[in-house]
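> Any chance you could fold what I've pasted below:
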Amino acid sequence: MKNGLEDVVAAETQLSHVDGEAGQLIIRGVSLDHLAGHASYEDVVALLFEGLLGPMPDRVELAKRLGEKRAEVFAHVGAIDDALLELPPVDIMRALIARLPDGEDLDTALRLLAAPAVFLPAALRMKSGEAPVAPTPALSHAADILAMLCAKVPSRQEVAALDAYLVTISDHGLNASTFASRVVASTKAGLTSSVLAAIGALKGPLHGGAPGPVLDMLDAIGTPENAEAWLSDALDHGERLMGFGHRVYRVRDPRADALKGALKRLIAAHPANRDRIRLAEEVEQSALAVLKVRKPDRPLDVNVEFYTALLLDALRFPRDAFTGVFAIGRTVGWIAHAREQALEGRLIRPRSLYVGPLPQQAA
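Next comes the predicted model:
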């Protein structure tokens, strides 16, 4: 038995390949290097859904139908009451998704893509005492998310940055939330059930809950000159450096570079956060140097969380919403894996090894 199923192959997939040794991510035959910054979220939806949900509409029709679904699910925002507003944003989002019907067709899938994109901005505005903003179906998915969040049409650079993020985190092999989605799909429960299970796995701090603390770390460090001393002190006290290390990658996480590139392009157009990225780059270099000395036997490099935090912060998402934004992007991968499992797999039912006491034999 391997604790945590380390290196255990539990599924065959055509959706994504994570090469931890080479630091490469391939999504449906296309390298992340090619997708990030070049493909839109709608492009990746078409790429991942192909062959899994019946005939796919062309890109224009797909974007139109996704926009219509955003308008449709906005009606559920009216169910947000004072009790729900006391919950973290990702839990509000999850509660509203639970109102949606289960199914296994393209209509259900597009509704599930639309739901978190609408529910999260609405929940964030209502938690701040502001009225939710209705979707604009004619906008792209990324543009509409930002418009619903900030109540204004976003800039072209902001849309490109969010698109790059959503594309970059759309799928990533058999991670915990994707595995949860496939387990539920193997029971034939339906796509809504699979997505809800995946969100439950995602919100755990060992999976999708870490980007926010990256900003806490940068705030605590304050200036580039403080980086090395602060990081060394954190390691002396047994603390984890947020945004470094990954369960699979033994070299640099390729998603980190994709998001760093998107962030730099955004800041070139909106220079208000220039000092922030300068601090982040100094912290990155100091952390890598300190980790190389302090933990020479462990391959610890920057991961996707580090530049995720900076990018989403620059787009004005509050840090307690980062897990929910991750869910917006990853839902397409969860749905694709769920359909692949339902179409080609069996009921997932591994064995456990009993290590408890045995009944005492009668004398």
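> From here on, just use CA atoms for contacts and neighbour counts.
Noted.
> tell me which residues in stretch 311-329 are buried?
For stretch 311-329, the neighbour count (16 or more other Cα atoms under 10 Å) marks 311-315, 317, 319-329 as buried.
> Residues touching that stretch, excluding its own?
Contact with stretch 311-329 is made by 88-90, 93, 113, 116-117, 120, 124, 146, 158, 161-162, 165-167, 169-170, 199, 202-203, 208-209, 211-212, 215, 259-260, 262-263, 273, 309, as judged by Cα atoms under 8 Å, 6 or more residues apart in numbering.
> Please generate a structure for the following sequence too, so the two can be compared:
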Amino acid sequence: MTAKEVCEALNISRQTLYAYVSRGKVRASAQKSDARKSLYHTHDVDALIANKKRGRSRRAIAKSTQNFGEPVLKSEISHIDQGKLYYKGQDAIKLSQTKTFEDIAKLLINVDLEPDVDQKFDLIKGRNSFERMFAATAEITISKNTPPNKNTNSFIIKRLLAAICNTNTLSDEPIHMQLAKYFSDSIDFIDVTRRCLVLCADHELNPSAYTARIAASTDARTPACILAALSTFSGTKHGSMTSMARWWVGRATMKDDHQEAAFIKTIKSPPGFGHPIYAQTDPRTQELLKHFEIPEGWERISRHVSKTYKIYPNLDFSLAAMEKSFKLRPKTGQTLFAFGRLLGWIAHAEEQRKNGALIRPRSWN
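Below is the predicted model:
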């Protein structure tokens, strides 16, 4: 929305609008056609209108906890401001240009992931890498042999890495290189994997991170918090959206011009497009798509969807495009997403545990 449209919708002055922006109530992004002008997030404006209408009764607040509303929890792990993602106050996009998974582990959870080529792991059964990651997390959760204290997080990360790569030993190479070599023979995929892991590390209080915090608030062990988060992540509205995006965009590219337009209009929220947090394109998507060749027809579909629905590609789109471009096995994008996000889940669990508060909402009827 333009400034004029926002002011008319909220019946406020330009000065009040700017005050809302400075306090984070309304997000602003520069217009692509004119960087001197701003557009304002429609979702934020709608939320302010809804707040005014419903007041602040307990029932109204409870109802607002769903769909990108409250609760709002204080966190120092990551935040999104003016369409940019930050980890511990550092620009995540800039971090992804040079940093590794190990660097972000040090930043978010203060863990040094030193190589340990002598450590042995049991092989995990599973049809694909994501299933093996899931199974390994469940195994650690019920095991009594997890190392205590600061070694726990390092052990969990290495155990899941071994499960994903279907091996019982790890090399002394950087983690992104081990993953890239397992999934692809392409040298170009090595750096793309590094960038992918960094960009996926955390994203405010997304559903899986919030689930990890709920588990941690009950004093559940870290592996149990990760298992809870991973279960949430597996849903089709979260991590599994990557596979859905690959299928849907792939289908769309197979249509002729007339069929393509009709196909796109059959669904208002195509998988891989739109994100309520961002007024325009997900910055993680923009950055990742710069570093590999977008599959034939995918850019055309992206433009068509954006023109039809005014929604833009999100992280699921870029991960699905990555899978297609490098001819990767199914679930690879979802697995890399989850493994990168592992750092965020651990960080949120630890932060909530230090907070000491039990997360226990009330219901209403």
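> hmm, back to that, in helices, which of the contacts of stretch 311-329 of the first structure fall?
Within the contacts of stretch 311-329 of the first structure, residues falling in helices by DSSP state H are 89-90, 93, 113, 116-117, 120, 124, 146, 158, 161-162, 165-167, 199, 202, 211-212, 215, 259-260, 262-263, 309.
> Do a quick rundown of the helices in the stretch 251-365 of the second structure.
257-264, 283-289, 298-309, 315-325, 332-355 (DSSP state H, counting those that start in this stretch).
> Figure out which of those is closest to residue 206 of the second structure.
Smallest distance to residue 206 of the second structure across those (Cα to Cα): 10.0 Å, for helix 332-355.
> tell me the angle that closest one makes with helix 315-325.
140 degrees (axes from the mean of the first three to the mean of the last three Cα atoms, to 10 degrees).
> ok, the aligned partner of residue 272 of the second structure in the first structure to residue 255 of the first structure distance?
When the first structure is aligned by TM-score structural alignment, the residue opposite residue 272 of the second structure is residue 243. The gap separating residue 243 of the first structure from residue 255 of the first structure is 12 Å, by Cα to Cα, to the nearest Å.
> Need the overlap of contacts for those two.
303-304.
> returning to what we had before: burial count for the match of residue 272 of the second structure?
By other Cα atoms under 10 Å, the residues close to residue 243 of the first structure number 26.
> dump the residue contacts of the residue nearest to it when sequence neighbours are not counted.
Closest residue in space to residue 243 of the first structure, ignoring its immediate chain neighbours: residue 306 at 4.3 Å, by Cα to Cα, 6 or more residues apart in numbering. Going by Cα under 8 Å, 6+ apart, residue 306 of the first structure touches 211, 214, 242-244, 256.
> Per the alignment, name the residue of the second structure opposite residue 306 of the first structure.
With TM-score structural alignment as the criterion, residue 306 of the first structure matches residue 317.
> follow-up on the earlier one: hang on, the match of residue 272 of the second structure packs against residue 216?
No - look at residue 243 of the first structure against residue 216 with Cα atoms under 8 Å: they stay out of range, at 11.3 Å.
> Tell me the secondary structure of whichever residue in the second structure pairs up with residue 6 of the first structure, please.
Using TM-score structural alignment, the partner of residue 6 of the first structure in the second structure is residue 68. Three-state assignment for residue 68 of the second structure (DSSP: H, G, I helix; E, B strand; the rest coil): coil.
> neighbours of the closest residue to residue 68 of the second structure other than its chain neighbours, just the number please.
Closest residue to residue 68 of the second structure apart from its sequence neighbours, by Cα to Cα, 6+ apart: residue 276 at 7.5 Å. Taking other Cα under 10 Å as the criterion, the count of residues near residue 276 of the second structure is 14.
> Am I right that residue 276 of the second structure is in contact with residue 44?
No - here residue 276 of the second structure does not reach residue 44: they are 9.1 Å apart, not a contact under Cα under 8 Å.
> so who does residue 348 of the first structure touch?
Contacts of residue 348 of the first structure (Cα under 8 Å, 6+ apart): 183, 186-187.
> one step back: do you know how far the residue nearest to residue 68 of the second structure is from residue 263 of the second structure?
Taking Cα to Cα, one finds residue 276 of the second structure at 23 Å from residue 263 of the second structure.
> Okay then, goodbye and thanks.
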